[in-house]
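Chemist: everything below, folded, please.
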Amino acid sequence: MKSVSIVEDSEKDARRLKKYVERYAEELGEIVEIHLHWDGLDFLKSYKLDADLVFLDIEMPLFNGLEVSQKLREIDRDVNIVFVTNMAQYALKGYKVGALDYIVKPVSYFSVADCMRRAFLNAPRRAKKRILLNLSATETVSVAAEDILYVEKHTNTLTFHTTRGVWEMRGTMRDVEAELEGEWFSRCISGCLVNLRFVERTTKNSVFVGGEELPLARQRRKEFINDLMNCVGGR
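Modeler: Modelled structure (predicted):
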C-alpha cells in the first residue's frame, strides 16, 4: 500500500488532485491511502513519516509551501515532494529541498500520473518505524521505535528514555501504545511501557532495562513474560 498526502487550501484543486490520484491508483492496481490537508500547519502536526509522496501547494496562507517543505525536510529527508503552483518560477526554489518535481495549475491527469509513477519507483525506504515527539509548540524530535528503552507516565507527562537521551512531552500512554503497536513493547505496570528488546532480566517484582530496575506488577507479570518470550522467539 502507498500513501499520498495532498496539502492544498483550495477545495476545488484538492478534489481534482485526489480524483487523479485515485484514477492512477486504479489503473496501476495499487492501493493508495490519500490524506487531505487544508493548510501546512495541520499537515506538519499530523505527519507520521509515512507518506510516499506529498503534493504541496505553494500559495497558501500562514505557511506557504516552500516554508512547509523546509520544516518537512527537518523530520523526513526521504519523502517525495511535488510542488503544485500557479507560477512555475516559485516552484523552482523548491529544488533546494530536493523536490521531485513541480506541476502547474490547472493540473492535468498525465502530469499527476507521471509524478506518481516516479515517486513510487523512488519510494522512501524506511527500515525503522519512527515516531514524532512534540516536545513543545516549536520543537519536534523524530525517534526510531527501536531506540526507545521505555516510556514512563507521570500525570499528563510522558518521559521517553532512549539510546539518544531523555525527552518529555504531554500525552497519554494509550496513544503511545497504539503508535508503537507491533514494535515489541509491553507494559510492566500501568504507567510504564517497556521495549522488550532491551530487557536484560526479570525477577518476581522487577524488570531490568538498560541498567535500570523497573517495577513489574503482579497482575501484569504473566502477560509481560509471555510478550517477552514471543519477542525472544521472534513470533
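
Chemist: rest of the way, CA atoms for contacts and neighbours
Modeler: OK.

Chemist: list the buried residues for whichever strand or helix holds K71?
Modeler: Assigned by DSSP states H and E, K71 belongs to helix 65-75. Across helix 65-75, burial judged by 16 or more other C-alpha atoms under 10 Å covers G65, L66, V68, S69, Q70, L72, I75.

Chemist: would you do the same for the sequence below? I want to compare the two.
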Amino acid sequence: MDRLKIVVCDDEIVQQKLMKALLEKYLLENEMQAELKFYPSGQSCLQDSREILDADIFLLDIFMPELNGIDIARELKDLGTNGKIIFITGGNDYITEAFEIHAFSYIQKPVEYEKFAKVMNAVVHCLEKARYIDIIADREKRRVYLADILYVETLGRRLVIYTKDEELETYLSVKNFMDEYGGNEFLQISRYAAVSKSRIQRIVGRSLYLMNGKELLVSEKYLPTTKKLHIEYIHTKKVANV
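Modeler: From the prediction side, this is the model:
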C-alpha cells in the first residue's frame, strides 16, 4: 500500500527505541515505507495534533503520567482522526475503555516481534480495505467513507445511509450495498438493513443496540447469523492477546 504515517507515543526512551526497531524490521520485511513520528508524552503528542491527525496508525502507551494513552486517544478521536489506535500496555486495567473508543487492538508488554507483526498485519490489511462510496444525494455527488457509516436501510426505493452527523438518501438496495461494499465490515440484519460491525454495542434478543444507543430490530431469519458474526468480530479484536 502507499506510504504509511505512524505515530508512537511513549514516555520511556527504551520503549521508544524498541518500537522503532520493531517498526523498521516490519517495514523492511514487508517492503513498505512509512513516516515515523515519536513523542515522549501525551502533551507533546497533542500539541502536534494538527500534524498527526492524518496518521494511519497510532501506537500509544497506556501508562504515562498526566495524560495516559486512553486520554490521548479520546482527544485524537474528538479532533477527528480516522487513524487506527493500538495500545501498548503492561496490564489489563484499561481494556474496557480501549474498546469503548474503538481501539483497533492492544499489545501486552513485553512486546515481542511475532506478536507485534501479527497486529501490524491485521491493521495494514484493515487500512487496505478502507474504502468509500460515491453517491448522488440531493442531486449532488457525495463521497461517504465506509468507516463513518453507522447503518443503512431501505425506505421505499431509496437507501438511507446513517452516519454520526447526517442522513443521506440515494438509489441503491441493501443487497447491492452489501455485494459491493459490505465486505467484512457490515452485517445484514434484515432484508432492509445492514449495520457496521464496529458500531454494535450489544444484541439482546432481537434488539441490536448501537454505540450511540440506537435500537434496531434483527429479523428472525437473520438473527442466528447476526449473533454468530458479532461474536466472531469481537474475538478478532482481541488478536493481540493470541
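
Chemist: elements contacting the next helix or strand after the helix holding K71 of the first structure?
Modeler: Using DSSP H and E, the helix or strand that follows helix 65-75 of the first structure towards the C-terminus is strand 80-85. When contacts are defined as 3 or more C-alpha pairs under 8 Å, 6 or more residues apart in numbering; DSSP states H and E, strand 80-85 of the first structure sits against strand 53-57, helix 88-92, strand 101-104.

Chemist: switch the cut-off to 6 Å
Modeler: Under the contact criterion of 3 or more C-alpha pairs under 6 Å, 6 or more residues apart in numbering; DSSP states H and E, strand 80-85 of the first structure touches strand 53-57, strand 101-104.

Chemist: let me have the ones you listed in TSV, adding mean neighbour count and distance to R130 of the first structure as columns.
Modeler: As requested, these are arranged in TSV below (neighbours: other C-alpha atoms under 10 Å; distance: least, C-alpha to C-alpha, whole Å):
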stretch	mean neighbour count	distance to R130 of the first structure
strand 53-57	26	17
strand 101-104	20	26
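
Chemist: export the ones you listed to TSV and tack on distance to E8 of the first structure?
Modeler: Shown next, in TSV, are those (distance: least, C-alpha to C-alpha, whole Å):
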stretch	distance to E8 of the first structure
strand 53-57	5
strand 101-104	13
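
Chemist: closest one to E179 of the first structure among these?
Modeler: strand 53-57 (21.3 Å; C-alpha to C-alpha).

Chemist: the helices in the first structure, which residues?
Modeler: Assigned by DSSP state H, the helices in the first structure fall at 11-28, 40-46, 65-75, 88-92, 109-121, 173-179, 218-233.

Chemist: for those helices, which one ends up most surrounded?
Modeler: Highest mean neighbour count among these (mean count of other C-alpha atoms under 10 Å): helix 65-75, with a mean of 18.

Chemist: what does that helix correspond to over in the second structure?
Modeler: Using TM-score structural alignment, helix 65-75 of the first structure corresponds to residues 69-79 of the second structure.

Chemist: would you reformat the helices of the first structure as CSV and include distance to V141 of the first structure?
Modeler: Formatted as CSV, the helices of the first structure follow (distance: least, C-alpha to C-alpha, whole Å):
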stretch, distance to V141 of the first structure
helix 11-28, 29
helix 40-46, 12
helix 65-75, 8
helix 88-92, 28
helix 109-121, 26
helix 173-179, 15
helix 218-233, 27
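
Chemist: tell me which of these sits nearest to I189 of the first structure.
Modeler: Per C-alpha to C-alpha, nearest to I189 of the first structure of those: helix 218-233, 6.7 Å.

Chemist: matching residues in the second structure for the closest one?
Modeler: The aligned range for helix 218-233 of the first structure is empty, by TM-score structural alignment.

Chemist: what's near enough to touch the alignment partner in the second structure of N86 of the first structure?
Modeler: Aligned counterpart of N86 of the first structure in the second structure: G90 (TM-score structural alignment). Counting by C-alpha atoms under 6 Å, 6 or more residues apart in numbering, G90 of the second structure makes contact with Q108, K109.

Chemist: spatially central residue in the first structure, please.
Modeler: Taking C-alpha atoms, centre = their mean, the centroid of the first structure lies closest to K48, which sits 1.7 Å from it.

Chemist: from L132 of the first structure, how far off is that residue?
Modeler: 7 Å (C-alpha to C-alpha, to the nearest Å).

Chemist: what residue in the second structure is paired with D50 of the first structure?
Modeler: Using TM-score structural alignment, D50 of the first structure pairs with D54 in the second structure.

Chemist: from the chain's centroid, how far away is the match of helix 65-75 of the first structure?
Modeler: Distance of stretch 69-79 of the second structure from the chain centroid (C-alpha atoms, centre = their mean, to the nearest Å) equals 13 Å.
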